[in-house]
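A.B. asks: below are the sequence and a predicted model for it; my questions follow.
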Amino acid sequence: MDTGLTSGLHTRFLRGLERSGGGVAVHVGDQALTYERLHELALQWGGALAETGARTVGVLAGKGVTAYAGILAGLYAGATIVPLRPDFPAARTARMVEAAGIDVLVADDRGRAVAPAGVPVLGAPSAAQALAAPLSPASDTAYVLFTSGSTGRPKGVRIGHAAVEHYFGLLDARYDFTPDDVFSQTFDLNFDCAMFDLFCAWGAGAPAVVLPGGAYRDLPRFAAERGLTVWFSTPSAIDLVRRTGGLTPGALPGLRWSFFAGEALTVRDTADWRAAAPSSIVENLYGPTELTITVSGYRWDDVVTPRVAVNGVVPIGEVHAGHDHVLLDGDDVEGELCIAGPQLTPGYLDPADERGRFLERDGKRFYRTGDRVRRLADDGLAYLGRLDSQVQVLGWRVELTEVEHALRDCGIQDAVALGVAGDAGTELFVFYTGGERPVLDMVRALRAVLPEGVIPRHYRHVEEFPLNANRKIDRKTLAARAAELLAPTPV
């Protein structure tokens, strides 16, 4: 089909519609929704949205037909879309709906139950309302995603059509996705990496397969049944698959590409994944929401990467073409990563949230990522951690990632180190997984590789780390637990 449209995020779906040969666009459970059927639904719902005059459409639905059709329908109607989660607290959702100025909601049954009063919810559209063809975008903003700042208050980030066009153009040049690929869809739709899941798959004319929670109990079987060839998740998923016995050598032979993003990716986890998926090229992707999904990438090499990794963490690679970056408060070898370029957000919904987040230099606007990095010899970047991952303990400057790496090298399965306020100031607290170990054994092992002042005083074994809504390790919950354990016992 020829819509005459050459720009807008939805044009990737239209390209996939042409390439798919009548194939499946998304698998949800046992339901397979073809490109033609999803396109038809999006035109109908898009027509109903266009009749309301909505410029900003909220999609309050879990991963399912309503959500996928709703996202496309909003884009087809020329509106800005705002993905929302129906399992979030109703009060939080209401704040986001108000902040984004949402005109209409597309909601599933669970979403309807928590929809804020006074905001119209789209009813079942009729074929008579269907658009003849998608409309041109009415706004430069393709979608809005909410992130939590240090206060926990939702911050709305605007992402432009030009930014996603630049981003996916780079991905098209870098990867060889085809209609024969089958993509995992692991991320919740309010997480920016879900846009990679969907629009990489749809741009190639391939299906995206929603992973139910139970799939992780036997990922090799699920991957084989669905024919997965492209995997994308947070690194925390690797340990989950490991604990369920899914990382045995050769267990994931069908994967061609494996991508990880959202938190630090360790060398050990990647090596284990590579053993399970020996035919897969593995890339570590990096990027805050403000820089449109991911803005750098590093391709794993079995020999080179373990040698150049810092603190056992896979590098984040080179910043995308067309962007500039500087390292702030350092010697241009190590410092806070700041990035300017076409993927940069035009700003937050509330301009007050921009205070301290952007830097003007040489006539360019840079985003301050809050991440500390180090330049490598090949011009790539090594991730050192968040600015607040460096703490002072009794005069020692402690890199928490270095402590975590040392613990893993000492035989601990995985570790999270935290700086927590105690009676004597900041104290180091470690949560670790794997077999429970005597504290004295861990301390003796650490003394061989760390200065005395850097060795943690407190250790707590856990069966697994808590994960937040985006399936990242929930460090805030662990920090609260550590503070609780360190609190003086009432007399």
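C.D. replies: That came in fine, so what should we check first?
A.B. asks: for the rest of this, base every contact and every neighbour count on C-alpha atoms.
C.D. replies: Noted.
A.B. asks: can you give me the buried ones in the longest strand seen in the chain?
C.D. replies: Identified as the longest strand of the chain according to DSSP state E is strand 364-375. By 16 or more other CA atoms under 10 Å, the buried positions in strand 364-375 come out as 365-375.
A.B. asks: next up, a structure to set beside the first:
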Amino acid sequence: MNQLPAHALHSRFLRGLDKAPRNVAFRVGDHRITYEEAHHRALEQAGSLLAGTDEPPAAVGVLAGKSVEAYTGVLAALYAGAAVVPLHADFPAARTRYMLEAASVGAVIADEAGLKALADAAPADAPPVLAPSAATGAGTARRLEHRPDRALAAPRSAAPSDTAFMLFTSGSTGRPKGVPVTHAATHHYFRILDQRYDFTEDDVFSQTFDLNFDCAMFDLFCAWGAGGSAHALPAHAYRDLPAFLAERRMTVWFATPSSITLARRTRALAPGAFPTLRWSLFAGEALRAEDAADWQAAAPASTLENIYGPTELTVTVTGHRWDPGTSPARCLNGLVPIGRVHEGHDHLLIDTDGEPADREGELVITGPQMTRGYLDTTDDAGRFLTHRGRTWYRTGDRVRRIDDGELVYLGRLDAQVQVQGWRVELSEIEHALRTCETVTDAVAVTRTGADGTTELVVFHTGEPTPPAALARLLGGVLPKGMLPRAYRHLAEFPLNSNRKIDRRRLAEEAALPAPSAAA
């Protein structure tokens, strides 16, 4: 029996190791890594991270895609007693460099793609990197030697208040905001999930989310806590999703609602198309009733849930279980309810004056899943409030409370939007575009695309500039998921009666076909 305090996030992997040591813990392509193999690799990597040091690095970056190195890297960082900082190899170098420095990353675990990205992103005093021996190039970073002889005998523990992982969200100041999530927060979260779901060692989980997306923690640690298997979903799986799910005998699907649109577009969303699924879970953006009904018909043996939560509240903090008989009547504006807030938490609805509201208002939540604050405390302003002697997190989401106490999402109160699962601050897009010499000012808005997904559109003043040039500029500082779909030049912005930029009018124009002469 492998022992760690139950509050330690990595104790969930040890629980799966005890249940099913020879089960596949994760699969990447044709690579199947058992619990025993992953455990020994993580112990070895953790020992290599700690070789020659008395104290573990406070944070270990995992700069990797959906690879063997990524999944063992998450475990190795936790085993070493460090916080995991998931990073993305496709992010612009400047963004990765900022995250490394802001999180005080003391070492990096990388795969081949991550190693190349680190060579571009690493600061002058780059943290040392542990990568496959055959991988080449790390810029100025020092390569850590693999030391099987220094493998840990057992994973190190962690205090409840220690940070388990740190994620970065879009920030209105033009830089990402670091969100530390403690072991105590994850312990409460996964205890709720253990009560809510009946996952077992026979379950096969989709792993659709990149590691820097907090929902990936659900995929991995729900699977590992049950002794089940997490399968990385390759992009080509969507070419024939029914065949992929059948071949893998997948039982748990978790993705953004955009995956439903993609399945429909590839003609995969036929009734009974996904017979092996037991659970179908969606988060990251609003779930439309039409999409829920179509997916439920395609996976008739599965229980479908719409789950909701910002990173600051540890992955998800509410849930609505879809009932084909009753749920459609409970939807508002065609959106599925987000359900009730998790046990152990309190929530309020507040009006525009910050006063408690009865049925509709901004959702604010406090409880054990709430982060203690952003990595940079200056980011806390406006996101937290004090009420009745307690600190609450302001989600910025407007919701309505329906008759039985469930909540329905109505939209954002501020300039933060969800684009294919990404939380995007429109002001960050605008800030980045204003760095272009030909751009005087910029306004970002959203529109609904032909397939029902949310798209970003940018209007800009200044010199007419080819959209391709603007896209290249933004591509150097923003992840692909945050890039606008369209760029439109205006001589000047329309103003409303208060002499402010009329964003509503721009949003209406964004929904119209672009003029043929637009830049």
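C.D. replies: Thanks, I have it. Because the structure is predicted, anything quoted here is derived from the model rather than measured.
A.B. asks: after superposition, what's the TM-score here?
C.D. replies: TM-score of the superposed chains, computed with TM-score structural alignment, normalised by the length of the first structure, equals 0.82; 425 aligned residues with a CA RMSD of 2.8 Å.
A.B. asks: about what we covered before: okay, the buried residues of strand 364-375 of the first structure in JSON lines with distance to residue 220 of the first structure next?
C.D. replies: Listed next are these as JSON lines, based on distance: CA to CA, whole Å:
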{"residue": "365", "distance to residue 220 of the first structure": "45"}
{"residue": "366", "distance to residue 220 of the first structure": "42"}
{"residue": "367", "distance to residue 220 of the first structure": "39"}
{"residue": "368", "distance to residue 220 of the first structure": "39"}
{"residue": "369", "distance to residue 220 of the first structure": "36"}
{"residue": "370", "distance to residue 220 of the first structure": "37"}
{"residue": "371", "distance to residue 220 of the first structure": "34"}
{"residue": "372", "distance to residue 220 of the first structure": "36"}
{"residue": "373", "distance to residue 220 of the first structure": "35"}
{"residue": "374", "distance to residue 220 of the first structure": "36"}
{"residue": "375", "distance to residue 220 of the first structure": "37"}
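A.B. asks: just give me the closest of the residues you listed to residue 63 of the first structure.
C.D. replies: For these, the closest approach to residue 63 of the first structure (CA to CA) belongs to residue 369, at 29.1 Å.
A.B. asks: for the closest one, what are its contacts?
C.D. replies: Residues counted as contacts of residue 369 of the first structure (CA atoms under 8 Å, 6 or more residues apart in numbering) are 288, 336-339, 357.
A.B. asks: which of these are buried?
C.D. replies: The buried subset of those (16+ other CA under 10 Å) comprises 288, 336-339.
A.B. asks: from these, which land in strands?
C.D. replies: Within those, residues falling in strands by DSSP E are 336-339.
A.B. asks: what about the counterpart of residue 269 of the first structure in the second structure, which helix or strand?
C.D. replies: When the second structure is aligned by TM-score structural alignment, residue 269 of the first structure is paired with residue 291. Per DSSP states H and E, residue 291 of the second structure falls inside helix 289-298.
A.B. asks: any figure for the gap between residue 432 of the second structure and residue 484 of the second structure?
C.D. replies: Taking CA to CA, to the nearest Å as the measure, residue 432 of the second structure falls 12 Å from residue 484 of the second structure.
A.B. asks: same check on residue 101 of the second structure?
C.D. replies: In this view, residue 101 of the second structure and residue 484 of the second structure are 27 Å apart by CA to CA.
A.B. asks: more crowded one of those two?
C.D. replies: residue 484 (20 against 15; other CA atoms under 10 Å).
A.B. asks: mind checking which helix or strand residue 432 of the second structure is in?
C.D. replies: Element membership for residue 432 of the second structure (DSSP H and E) is helix 426-433.
A.B. asks: that helix packs against which elements?
C.D. replies: strand 439-448, helix 467-475 (3 or more CA pairs under 8 Å, 6 or more residues apart in numbering; DSSP states H and E).
A.B. asks: thought residue 385 was touching residue 374 of the first structure, still the case?
C.D. replies: No. Judged on CA atoms under 8 Å, residue 374 of the first structure makes no contact with residue 385 at a distance of 10.2 Å.
A.B. asks: that older thread, Provide the aligned range in the second structure for the longest strand of the first structure.
C.D. replies: So strand 364-375 of the first structure sits over residues 390-401 in the second structure, by TM-score structural alignment.
A.B. asks: the matching stretch against the first structure, how far on average?
C.D. replies: Its aligned residues in the first structure lie a mean 0.5 Å from stretch 390-401 of the second structure after superposition (mean CA distance after the TM-score superposition for the first structure).
A.B. asks: residues contacting the closest residue to residue 8 of the second structure other than its chain neighbours?
C.D. replies: Residue nearest to residue 8 of the second structure in three dimensions, not counting chain neighbours: residue 183, with 5.5 Å by CA to CA, 6 or more residues apart in numbering. By CA under 8 Å, 6+ apart, the contact set of residue 183 of the second structure is 7-9, 158-164.
A.B. asks: and residue 513 of the second structure, how many residues sit next to it?
C.D. replies: Residue 513 of the second structure has 7 neighbours, counted by other CA under 10 Å.
A.B. asks: and the gap between it and residue 426 of the second structure?
C.D. replies: According to CA to CA, residue 513 of the second structure and residue 426 of the second structure sit 21 Å apart.
A.B. asks: how about residue 102 of the second structure?
C.D. replies: Distance from residue 102 of the second structure to residue 426 of the second structure, by CA to CA: 22 Å.
A.B. asks: which one's more surrounded, these two?
C.D. replies: Remark: of residue 102 of the second structure and residue 426, residue 426 carries more neighbours, 23 against 14, as counted by other CA under 10 Å.
A.B. asks: test my guess that that one contacts residue 416.
C.D. replies: Yes. Assessed by CA under 8 Å, residue 426 of the second structure is found in contact with residue 416 at 5.9 Å.
A.B. asks: give me the nearest residue to the spatially most central residue of the second structure, chain neighbours excluded.
C.D. replies: Central residue of the second structure (CA atoms, centre = their mean): residue 213, 2.1 Å from the mean position. Leaving out its chain neighbours, the residue that sits closest to residue 213 of the second structure by CA to CA, 6+ apart is residue 167, at 7.6 Å.
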